[in-house]
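1. Need the 3D shape of this:
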Amino acid sequence: MKHLSRFLVALLLVVGFSNVKAQDSNNPWQINISVNAVDFYPTNDMEAAGITGKWFDEYFNVGDHYNILPTLSSVSVSKYVGDGFSVGVRGSVNRIEKYGDVAVEDLTYYGFDANIKYNINELYNMGKFDPYVEVGGGYTWVDDIGAGTVNAGLGINYWFTENIAFNIQTSYKHSFEDYLAPHFQHLAGIAIKFGGKDTDDDGIFDKDDACPDVKGLPEFNGCPDTDGDGIEDSKDDCPDTAGLAALNGCPDTDGDGIADGKDDCPEVAGTAAMNGCPDTDGDGITDAKDNCPTEAGPSANKGCPWTDKDGDGVLDKDDRCPEVAGVAENDGCPPIARMTVTEITVLDNLARTVYFNSGKDSFKPETYAILDKIAELLKGFPKEEFTIGGHTDSVGSDSLNQKLSNARANAVVTYLRSKVSNKFTATGYGESQPIASNKTRKGRAQNRRVDIKLVR
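-> I've put the predicted structure just below:
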């Protein structure tokens, strides 16, 4: 008997400390280790009249009727099979010294029973209180004489941890054989649930673990929250960096409501319209690209407001003379002086003295001084437009002279454009408009010329 007690204590320690993470639905196995008491008295046994009492008579008379072996004397193992039902077996030992009201010699008691148990919490959840009913049958020996029994019992577990409970139970064991009296067996001890599988060792058994292969947290049904921001990894766009729920778990360092990964300026608060960058003056240009970040201005002026340095009402961007006051009709420059008839005549006379080498579009040396005088005169009339006409003498074919006159007109335009800003067009007239006789050398030299006509 001493060895049995030691075995039961060792079993209690092993099971209790190796399965401390459990929930009832995940622990199909339960072991009960108890002290048992056998009572033959309140059984209404007609075969033992005067020795036993009526049903439940003196039911709690421990001192006079209970046979208690003062050691761990009963062990049962059961397995949960679903819908509140468990099946199991129980073995018990005891020493019988009281048979109802009669003292007897020291008789040995052995019982082996199979049972079906139903947990009432399946219908009415009472929390830590876990009542149950039990039915079954078995075989019991008293002083080596045995008989089969039919059993029925009531019990309750009180779970003071998730998997360890205090257990009490009472069962009625009825024998149909004369040599084994019916009796009550009372049990008090410890119940331990175990057997749940927890692959990732996170305290949540695989049955209820949404991520059974990855260690996780109870609040996420066993799934992980790597960055500890309260958002499980599967719903966290930034699972390795703590962030905000409003941004699906991503951080917002500058607190502007834009996740760092989508923020072009993650350390400076900005606006969504600027992809998280600031625009202090609200001109639609981020401060980093704005030459005037505190003054609104257009992007064409790099975020700065347009200026009018000369105060003539024409913005510098549109003012051809930004530092000299002018008029709008002359693009911010001083009013245009229009050419007089005299000045036009002088210009035309100068043009007639522009001479070319025979058969070429190159100028005679003395012509450059004439061209410079023309340019100097034109500088006073920058808005005037002119047509440059080219002419030849009659030497050579018409087509050759037409081509040469075009080249000469363009030669003058090219030179004048290098000196002034006026607009010019070039036209070649060939030999069609002579101003002198082509029969003399002097006349032909005069015909190799250009003329300048004012367009507007």
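
2. all contacts plus neighbour counts: C-alpha atoms, from now on.
-> Will do.

3. tell me the SS of residue 406?
-> Going by DSSP: H, G, I helix; E, B strand; the rest coil, the secondary structure assigned to residue 406 is helix.

4. any idea how far it is from residue 398?
-> Distance, residue 406 to residue 398, by Cα to Cα, to the nearest Å: 12 Å.

5. Those two - which one has more neighbours?
-> In this view residue 406 and residue 398 are compared by other Cα atoms under 10 Å, and residue 406 has more residues nearby, 21 against 14.

6. quick one, helices of this structure?
-> For the chain, the helices defined by DSSP state H cover 2-18, 62-65, 341-352, 367-378, 398-417, 441-447.

7. hang on, the earlier thing: identify the contacts common to residue 406 and residue 398.
-> Both residue 406 and residue 398 are contacted by residue 430, under the criterion Cα atoms under 8 Å, 6 or more residues apart in numbering.

8. circling back: closest to residue 308 out of the helices of the chain?
-> For residue 308, the closest of these is helix 367-378, at 27.9 Å, according to Cα to Cα.

9. Next, the second sequence, to be compared with the first:
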Amino acid sequence: MKHLSRFLVASLLVLGVSTANAQDENNPWAVSIGVNAVDIFPTGGDLPFQGEIFDEYFNASDHWNILPSVSKISVGRYIGDGFSFTASGSVNKIEKLGEFPDGTEVTADDLSYYAVDGRISYSLKNVLKTSWFDPYLGVGGGYTWLDEIGAGTLNGSLGFNFWLTENLAFNVQSTYKHVFEDYEVNNYPPTHFQHSAGITFAFGGKDTDGDGVYDKDDECPDVPGLEEFNGCPDTDGDGITDAKDDCPDTAGTAEFNGCPDTDGDGVSDPKDECPTVAGLAELNGCPDADGDGIADAKDGCPNEAGPAANNGCPYQDKDGDGVLDKDDNCPDVAGTVANNGCPEVTEEVQKTLNEYAAQVLFDSGKSSIKAESNKVLNDIIAILKEYPTAKFTVEGHTDSAGSNKLNQRLSDSRANSVKNFLTENGVDQFRLSAVGYGEDRPIATNKTRAGRAKNRRVEINLVKE
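-> Purely as a prediction, here's the structure:
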């Protein structure tokens, strides 16, 4: 009874210590129950019946002391980074102490064995990248009694957890317990090995968001989610977690990262400028009925192909001269391709202009135009307006009467007088220039009155580009 009460005290001490410490991030708490075996022989101790270290280490039949019942209980808690703290209590009966060098076995008369131990362990599971094979190394200390005699121990352990499920493992462990005090032959406990085997149950995982997925495995530990998505939510139920869903509130497809494609044109709704009407990807999901590369909504002529430069409408040729209005310098007047859509001044027109120009009369010796010339000047203006892009030179000429200097000045003045009349009556001034040639370019003889009359003239000639 005395020994049983001592074991109960040891077990309560184990449970009390364990609650203040830490096992695995997912299931930080672990409880183990099992059996233990005590082997005093293969420790390299000083007692005459102890052998060399690890001598006959696996000789269970000759050296192991095993109590055929549950004889060890451990409680542990995960600390972090692979480390755990474990406290354990164990009981046993010691009958086999070892053997002398001559092979004589040394026995005892059912010595009671009690131990309370604490251990810091480091798991190699993550290092080995395994989920079921979990070897660990441990170091710690404890106190061991043989009957009424107790001693402190320094412990080193090697153990293995074989995880059968996430929470259940089969455990085996071997611990070397070095006794600090020096004991004579009949004083106990000596340095020894303690082996154990049992079942470990892990529990107590943290689930911050309460979704049934432990924080360790929960990719969204602060937001309730679904187990199939590692604890992350799928608000729209389309099978794509919100964190990876470009449209978390609207069901869509994986092809479009969780977004819908309402019109089925291959462009997801957020990127589709026309989400309810099937269109083309290159036009951001909008249709192009006339196939001119301009979306219907931006096409001035959606049913008639045309260039973007003309707002999707085809270019017109209003004057029907074969030159499109965009290239036609005279879009309202039929012309020729060679002259950019404008009419060309023919030799016949040029001749008519000069016949009219020859009828322009001036006051004698002056550059002022006589009123009776207005009609012929207006006829000239009408012809010039038919050729809106053509440029002309108004040329002034005189006969040889008078000085050359006077004739030059008079021809300049008369040419400019005609030019000014034309520009003041609707002809673009940039289409006209004026020049006087004096008496230098006669078209008839100056020896006769008729000849001199022909030489006193104004000509209007086309400027050829």
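
10. now what about the TM-score between them?
-> Once superposed, chain against chain, the TM-score is 0.51 (TM-score structural alignment, normalised by the length of structure 1); 402 aligned residues with a Cα RMSD of 7.4 Å.

11. Including distance to residue 329 of structure 1, could the helices of structure 1 go into TSV?
-> Formatted as TSV, those follow (distance: least, Cα to Cα, whole Å):
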stretch	distance to residue 329 of structure 1
helix 2-18	98
helix 62-65	124
helix 341-352	23
helix 367-378	19
helix 398-417	23
helix 441-447	40
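
12. And the lengthiest strand in structure 1, what does it pack against?
-> Longest strand in structure 1 by number of residues (criterion: DSSP state E): strand 102-119. With contacts defined as 3 or more Cα pairs under 8 Å, 6 or more residues apart in numbering; DSSP states H and E, the packing partners of strand 102-119 of structure 1 are strand 85-99, strand 129-142.

13. how far off strand 85-99 does it point, in degrees?
-> Relative orientation of strand 102-119 of structure 1 versus strand 85-99 (axes from the mean of the first three to the mean of the last three Cα atoms, to 10 degrees): 170 degrees.

14. Can you give me the buried ones in strand 102-119 of structure 1?
-> For strand 102-119 of structure 1, burial by neighbour count (16 or more other Cα atoms under 10 Å) applies to 109-119.

15. Give me the angle between that strand and strand 129-142.
-> Angle between the axes of strand 102-119 of structure 1 and strand 129-142 is 140 degrees (criterion: the same axes, to 10 degrees).

16. Could you check how far residue 3 of structure 1 is from residue 73 of structure 1?
-> The spacing between residue 3 of structure 1 and residue 73 of structure 1, counted by Cα to Cα, is 11 Å.

17. more neighbours, these two?
-> Between residue 3 of structure 1 and residue 73, counted using other Cα under 10 Å, residue 73 has the larger neighbour count: 23 against 7.

18. Now for the more buried one: which residues touch it?
-> By Cα under 8 Å, 6+ apart, the residues touching residue 73 of structure 1 are 4-5, 33-36, 92-94.

19. for residue 260 of structure 1, same thing?
-> Contacts for residue 260 of structure 1 were tallied using Cα under 8 Å, 6+ apart; they are 250-253, 266.

20. run the last query once more with 10 Å
-> With contact set as Cα atoms under 10 Å, 6 or more residues apart in numbering, residue 260 of structure 1 has these partners: 243, 247, 250-254, 266-267, 276.

21. now swap in residue 164 of structure 1 and tell me
-> Residue 164 of structure 1 touches 15-17, 19-20, 22, 30-32, 157-158, 190-194, counting by Cα under 10 Å, 6+ apart.

22. Which of those residues sits closest to residue 376 of structure 1?
-> Nearest to residue 376 of structure 1 among these, with distances taken as Cα to Cα, is residue 22, at 105.3 Å.

23. No further queries at this time; thank you.
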